[in-house]
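**Student:** One predicted model, sequence on top.
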Amino acid sequence: MVLKTRLYGKTYEFDSVKQVLAKASELKSGDCLANIAAESKLERVAAKTVLSELTVKELRENPVVPYEADAITRLIQDDLDEEVYRKVQNLSMAELREWILDSRTTGEMITEISKGLTSEVISGVSKLMGNMDLIYAGSKMRITAKCNTTIGEEGVLACRLQPNHPTDDVKGVIASTLEGLSYGAGDAVIGLNPAIDTVDSTIAIWNVLEEIKHKYEIPTQTCVLSHVTTQMEALRRGAKADLCFQSIAGSEKALDAFGVTISMLEEARQMFLEKGSAKGPNVMYFETGQAAELSSDAHFNADQVTMECRCYGLARHYKPFLVNTVVGFMGPEYIYDSKQLLRAGLEDVFNGHLHGLPMGCDACYTNHMPTDQNDIELLSMLLANAGCHFMMGLPQGDDVMLMYQSTGYHDIAAIREITKKRPMKEFEQWLEKRGFWENGHLGRHAGDLSVLL
């Protein structure tokens, strides 16, 4: 295994595969904060050169967190399809990249090969791609999953309706939900982040969302994004919801900081399959975000793209219905500006797809980042072309509970019309029946809540 190269008369030598992966990353403020980023553009090129010649086998055998020290590493390694792995183990990262980008390589072919790729391999190949490469390759892969409805079908851009309220006020939640529905949001899931993470609050919001779903016969899923243990206790008390949510991380130590274990996630999945209200079989919803591990000092000196990929390696074990990266929520310490934001969003969707996940993105930013609404509108357009499965729909794109900026109901409608995409089939039929959607765009009753009231 060669970990050095020579450029312009200077030899660049790296200590480990982990360091090569870190130095080969496009610039991110989080990697700079962790003191693992390339010190110059030339060093970054040198690291990419070395990385391009490493094989699938070499990256598999050098996980960024040792097998014996980390349960997520063990899960990723043990889940691998060994027969598929043997077919690709001798490919270099450069060869794997070229094969993925070859116009003769279909999305189905890529998804099949992905079963033999560890998260470090997937991270590695993404570091050799430009932004257009990520868009082109990501758009090839359509991964379907079924809860009550099916996500990931061709030509569909779904939306999570996010009716957050600063006090979980029932009337406020209902108003935001009905408004979002009238603009075509909510086919991926109607999912609320609770202001108060208690069992009683979770049950109350579950009941509200389920009542709306049943009263108006909406073909969708419901979810309250409280802690997984809170949701499990709510199920034990007889309450119902479709999806089980949890934020996840790329190392066991970081996952522990969330108060979560691998066995706990499996227990929750089984509970929702047995006691939840979804048809299934996909009943899990995970959120991630680059540099979450760094924020809890659990990144093991690995770069944030690779640790994010390990989140996806963990997620695919549970066959989720939805996974999304909250790409700008961590703030400028980890993703500084619009250039880094655009890159991170495209990386995450491609890497999620290459893990075989129905991948979405919350294209967002915090108000102390040097970004604005134009930046996330641009990112949203790029993501739609990259095959992103779903995005967020918030009132005016402004989350008044979590205090960050995202995409609004109108944004999703505009992106669908521009890119000739549509809502999920059953949901589209529901919208058309009420005049909210007509001939591929918002209909005559869009925004008219009286149709529902």
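**Tutor:** Now that the structure is in, tell me what you want to look at.
**Student:** For the rest of this, base every contact and every neighbour count on C-alpha atoms.
**Tutor:** Will do.
**Student:** which residues does residue 117 contact?
**Tutor:** Contacts of residue 117 were listed using CA atoms under 8 Å, 6 or more residues apart in numbering, and they are 56, 60, 80, 85, 355.
**Student:** cool, residue 358 as well?
**Tutor:** Going by CA under 8 Å, 6+ apart, residue 358 touches 142, 143, 144, 145, 151, 152, 320, 321, 322, 323, 352, 389.
**Student:** what does residue 321 give?
**Tutor:** Contacts for residue 321 (CA under 8 Å, 6+ apart) come out as 145, 146, 147, 151, 282, 283, 284, 285, 358.
**Student:** my read: the fifth one touches residue 147, true?
**Tutor:** Okay, so that is residue 282. Yes: Residue 282 lies in contact with residue 147 (CA atoms under 8 Å); the separation is 5.2 Å.
**Student:** second one coming, line it up with the first:
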Amino acid sequence: MSRYQHTLAGTTYAFDGLVELMAKATPARSGDELAGCSAESDTERAAAQWALAEVPLTVFLNEAVVPYESDEVTRLIMDTHDVQAFSPVKSMTVGGLRDWLLEVASGPGEAAAATLSALSRGLTPEMVAAVCKLMRNQDLIAVSRAVSVVSAFRTTIGLPGTLATRLQPNHPTDDPTGIAAATLDGLLLGCGDAVIGINPATDSPHATSELLHLLDDIRQRYEIPVQSCVLSHVTTTIGLIEAGAPVDLVFQSIAGTEGANKGFGVDIAVLREGNEAGKSLRRGTVGENVMYLETGQGSALSAGAHYGTGGKPVDQHTLETRAYAIARELDPLLINTVVGFIGPEYLYDGKQILRAGLEDHFCGKLLGLPMGVDVCYTNHAEADQDDMDNLLTLLGVAGVPFVITVPGADDVMLGYQSLSFHDALYARRTLGLKPAPEFEAWLDRVGMLGADGRVLDLQPEASPLRSLTGPVA
């Protein structure tokens, strides 16, 4: 008889190990169907969720989803588990943890935030992924909102009542004038307090250095309390730090298995090296968090590095959450999931993208991370901007620390749809949220805020930043 089973509607469903049980309990998504690990029916999925609810949390400390011997992410998870922090929930099942989290989240705000913060190091990513699979969207929102995770460099990210933004001024040829124009557009609409971050068209050190100097010149000219980042490979950035380039944040994409990270050309050791290199510059003013990390459901599957114990495919949500163990080790300023960026092969439509965005935000924050979301989709997905409006609004209610914004919601370099600068203004206005406090003070100081705290509708010729791209025609 299988260790994991449940009888539903007269049929007994048995699950061969924790890997299969977790996969079958996951809400439907195209990536798991592609990997061949998804539940075959809604009834089987419900049975798996019932069975998963009865699993003691201690099982996750003894039954690895990805083998300890062959995967450094698993070793990091197991070797850094905080037994003392785990003690308040160690006797619970997955279902019991769900009920406890919802009870804590319904209590007084400061007490709930303190309780959940103290727990974060006691939970493994697999425990958090498991409890997430049992939750409705409203459960994910309620608990996420109760969690407070704060990080800082030149601005403070994650304070209650704030919504920061990454200003993403990408350009297909890294043209400085085009990047400066997009940066001006975002700053005039109150965006950029999380980071002004460029995805470069090339990873060459020379091109990356030029972009770093461009952003740093803008920051210093207008005395903007913000951090910049050119999202080159971590090894490129380490080399530029050694060469004296003005690096604020060290970027890298990460994933939930050793094999997937090898596909990105990194391991935990080189990520730690990047973190230390960034900190050595001491360029922050209000904090010392220097890493910027990106993740996304489906990255391990796309690399063919999604297999776990017994050679079984691990569901993409669980693998995504395992990446947060690496992020937690690096104590980043920012981490975000690029939730719909990888494509419909992994998240097919707006419903799946919305669910995944809420999942990733919940799991990241519960594990103690300043978890942002790139609310986005590719043009061949069954999604549109209405779906992104819905996800942005729900994430704002859930207390997301930051989102990504691009001119017109259309990234012409990466070829995908995200949020516009105006979308961030909508979320702040509608939900009563503010920018990061240091950035808000700057907006006020240069005359870009009205008496009600809203960003003014300034024409370029009236802007205090009008010289950013040269004379206005």
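**Tutor:** Yep, that arrived. Just so it is clear, the structure is predicted and the values come from calculations on it, not from any experiment.
**Student:** circling back: overlap between the contacts of residue 117 of structure 1 and structure 2?
**Tutor:** Counting by both residues aligned by TM-score structural alignment, their matches' CA atoms under 8 Å, the members of the contacts of residue 117 of structure 1 that carry over to structure 2 are 80, 85, 355.
**Student:** quick one: which of those residues has the most company?
**Tutor:** In terms of neighbour count, residue 355 stands highest of those at 28 neighbours, by other CA atoms under 10 Å.
**Student:** Now do the same for it: its match in structure 2.
**Tutor:** Residue pairing (TM-score structural alignment): residue 355 of structure 1 is matched to residue 367 of structure 2.
**Student:** Pull the number of nearby residues for the residue lying closest to its match once chain neighbours are set aside.
**Tutor:** Leaving aside its chain neighbours, residue 367 of structure 2 sits nearest to residue 120 (4.8 Å; criterion: CA to CA, 6 or more residues apart in numbering). Close neighbours of residue 120 of structure 2, defined as other CA under 10 Å, add up to 22.
**Student:** if I look at the aligned partner of residue 120 of structure 2 in structure 1, how far off is residue 146 of structure 1?
**Tutor:** When structure 1 is aligned by TM-score structural alignment, the residue opposite residue 120 of structure 2 is residue 114. Distance of residue 114 of structure 1 to residue 146 of structure 1, given as CA to CA, to the nearest Å: 20 Å.
**Student:** List the contacts of residue 118 of structure 2.
**Tutor:** With contact set as CA under 8 Å, 6+ apart, residue 118 of structure 2 has these partners: residue 85.
**Student:** Then the one 4 residues further on?
**Tutor:** Contact analysis of residue 122 of structure 2 by CA under 8 Å, 6+ apart lists 81, 82, 83, 84, 85, 86, 87.
**Student:** would CSV of these with secondary structure and distance to residue 115 of structure 2 be doable?
**Tutor:** Output for the contacts of residue 122 of structure 2, formatted as CSV (DSSP: H, G, I helix; E, B strand; the rest coil; distance: CA to CA, whole Å):
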residue, secondary structure, distance to residue 115 of structure 2
81, coil, 17
82, coil, 15
83, helix, 16
84, helix, 13
85, helix, 10
86, helix, 12
87, helix, 12
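**Student:** which of these lies closest to residue 232 of structure 2?
**Tutor:** Checking those against residue 232 of structure 2 with CA to CA, the nearest one is residue 81 at 31.1 Å.
**Student:** so that closest one touches residue 126, yeah?
**Tutor:** No: contact criterion CA under 8 Å: residue 81 of structure 2 and residue 126 do not qualify, at 11.9 Å.
**Student:** So for these two, which residues contact both of them?
**Tutor:** The contact sets of residue 81 of structure 2 and residue 126 do not overlap (CA under 8 Å, 6+ apart).
**Student:** Let's verify the most centrally placed residue in structure 1: helix, strand, or coil?
**Tutor:** A centroid search over structure 1 (CA atoms, centre = their mean) returns residue 324, at 2.3 Å, as the residue closest to the centre. Look at residue 324 of structure 1: counting by DSSP: H, G, I helix; E, B strand; the rest coil, its state is strand.
**Student:** That one: what's it in contact with?
**Tutor:** For residue 324 of structure 1, the contact set (CA under 8 Å, 6+ apart) comprises 286, 287, 288, 359, 360, 361, 362.
**Student:** Residue 147 of structure 1 too?
**Tutor:** Residue 147 of structure 1 makes contact with 221, 242, 243, 278, 279, 280, 281, 282, 283, 321, according to CA under 8 Å, 6+ apart.
**Student:** Could you report the neighbour count for the aligned residue in structure 2 for the first one?
**Tutor:** Think residue 221 of structure 1. When structure 2 is aligned by TM-score structural alignment, residue 221 of structure 1 is paired with residue 227. Using other CA under 10 Å, residue 227 of structure 2 has 25 neighbouring residues.
**Student:** what's the closest non-adjacent residue to residue 227 of structure 2?
**Tutor:** Leaving aside its chain neighbours, residue 227 of structure 2 sits nearest to residue 195 (5.1 Å; criterion: CA to CA, 6+ apart).
**Student:** Pull out the buried residues from stretch 401-416 of structure 1.
**Tutor:** Within stretch 401-416 of structure 1, the residues scored as buried using 16 or more other CA atoms under 10 Å are 404, 405, 406, 407, 408, 409, 410, 411, 412, 413, 415, 416.
**Student:** doesn't residue 143 make contact with residue 387 of structure 1?
**Tutor:** No: counting by CA under 8 Å, no contact exists between residue 387 of structure 1 and residue 143, whose distance comes to 9.9 Å.
**Student:** Please say which of the two ends up with more neighbours.
**Tutor:** Neighbours per residue (other CA under 10 Å) separate residue 387 of structure 1 from residue 143, with residue 387 holding more: 28 against 23.
**Student:** list the contacts for residue 203 of structure 2?
**Tutor:** Contacts for residue 203 of structure 2 (CA under 8 Å, 6+ apart) come out as 232, 233, 236.
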